[in-house]
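[1] this is a predicted model, with the sequence first.
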Amino acid sequence: MKGLLQYNDNRIEIHWDTSSYMYQQLLHHISLKGVANNIGGEVFFYQYDLDIEFDGNQKEIFDVGDVVYWRSPKEKGKFGILFMYGNTSYRDGTKPRTSSPGIKIGTFKAISEMSNIASDTALELI
């Protein structure tokens, strides 16, 4: 993957943690496409074929600018890529928090651009 999130005619640069187990697993997917969900503090898109087991480094509290791989603990076959741009509804008061554990797989710096991505926008990681 090149490290770009593409939406409409825009691109946001992603800096992958190339040393992580999760990133190595993502390399098996040429591109990841989905539809944005912007829930305030987080833009995410579901992936239904991205079944990667956690490696023991999962957590719920992240930093603004983190890219996170997430898997539902309740619904089998439901996975996602999350872009944390601010405090979420699950926040702990100081940092973004996910609804259930995830693993950081990268970072991005275009915080204001990410916050402006509307729900239902087509996204593609390339």
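    Now that the structure is in, tell me what you want to look at.
[2] every contact and neighbour count from this point should use C-alpha atoms.
    OK.
[3] now do the helices in the chain.
    Secondary structure of the chain (DSSP state H): helices located at 21-26, 111-115.
[4] TSV for the ones you listed, including mean neighbour count and distance to residue 60?
    Converted to TSV, those look like this (neighbours: other C-alpha atoms under 10 Å; distance: least, C-alpha to C-alpha, whole Å):
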stretch	mean neighbour count	distance to residue 60
helix 21-26	16	16
helix 111-115	16	20
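[5] this is the other structure I want to compare:
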Amino acid sequence: MYSAENYLWGWVAYSAGALCLLFCLWLLVRKIGIAAIRHIILLLATVALFTPVTAYRDDPHLAPAFFVSLYEGLLASGDDMGFQRGLAPIMAIGVISILFYLISRLIISRIRKPGSKAAPEQTQQAE
């Protein structure tokens, strides 16, 4: 078994690689005209890459849920739940993050509307 320090350095290396992947994804989707679609794609990719679960059922150390799900789904046999142990947290956090994103977009759009309408009126009055 690995020590806590080994897991920490593993997460550091994994995070650096995942951030590089997210940067490449951003380069691919930055030309999409609708900002909400761009944001949701990047949000779901971030959730899929950075959601943690316990590496083993009896071990408190965390590992990326994507790889735990892939490992248990493809290689583990027996009465294990397979993909479900890593996929369920990814799906739950994905849904919650999309809901938070949509709520924040709604709040920001409500805050910006009065301010954006007041600015042209002030410029017209100044003339």
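    That came in fine, so what should we check first? All values derive from a computational prediction rather than experimental measurement.
[6] TM-score for these two?
    The TM-score (TM-score structural alignment, normalised by the length of the first structure) is 0.22; 54 aligned residues with a C-alpha RMSD of 5.2 Å.
[7] mind putting the helices of the first structure into JSON lines with distance to residue 68 of the first structure?
    Compiled in JSON lines, the helices of the first structure are given as follows (distance: least, C-alpha to C-alpha, whole Å):
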{"stretch": "helix 21-26", "distance to residue 68 of the first structure": "10"}
{"stretch": "helix 111-115", "distance to residue 68 of the first structure": "14"}
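[8] could you pull out the buried residues of the longest strand along the first structure?
    Scanning the first structure for the strand with the most residues, using DSSP state E, yields strand 97-107. Neighbour counts over strand 97-107 of the first structure (16 or more other C-alpha atoms under 10 Å) mark 97-98, 101-107 as buried.
[9] ok, back up a step: of the helices of the first structure, which is nearest residue 44 of the first structure?
    helix 111-115 (10.3 Å; C-alpha to C-alpha).
[10] between the helices of the first structure, which one is nearest to residue 10 of the first structure?
    With C-alpha to C-alpha as the yardstick, what comes closest out of the helices of the first structure is helix 111-115 (9.3 Å).
[11] helices or strands up against that closest one?
    strand 42-47 (3 or more C-alpha pairs under 8 Å, 6 or more residues apart in numbering; DSSP states H and E).
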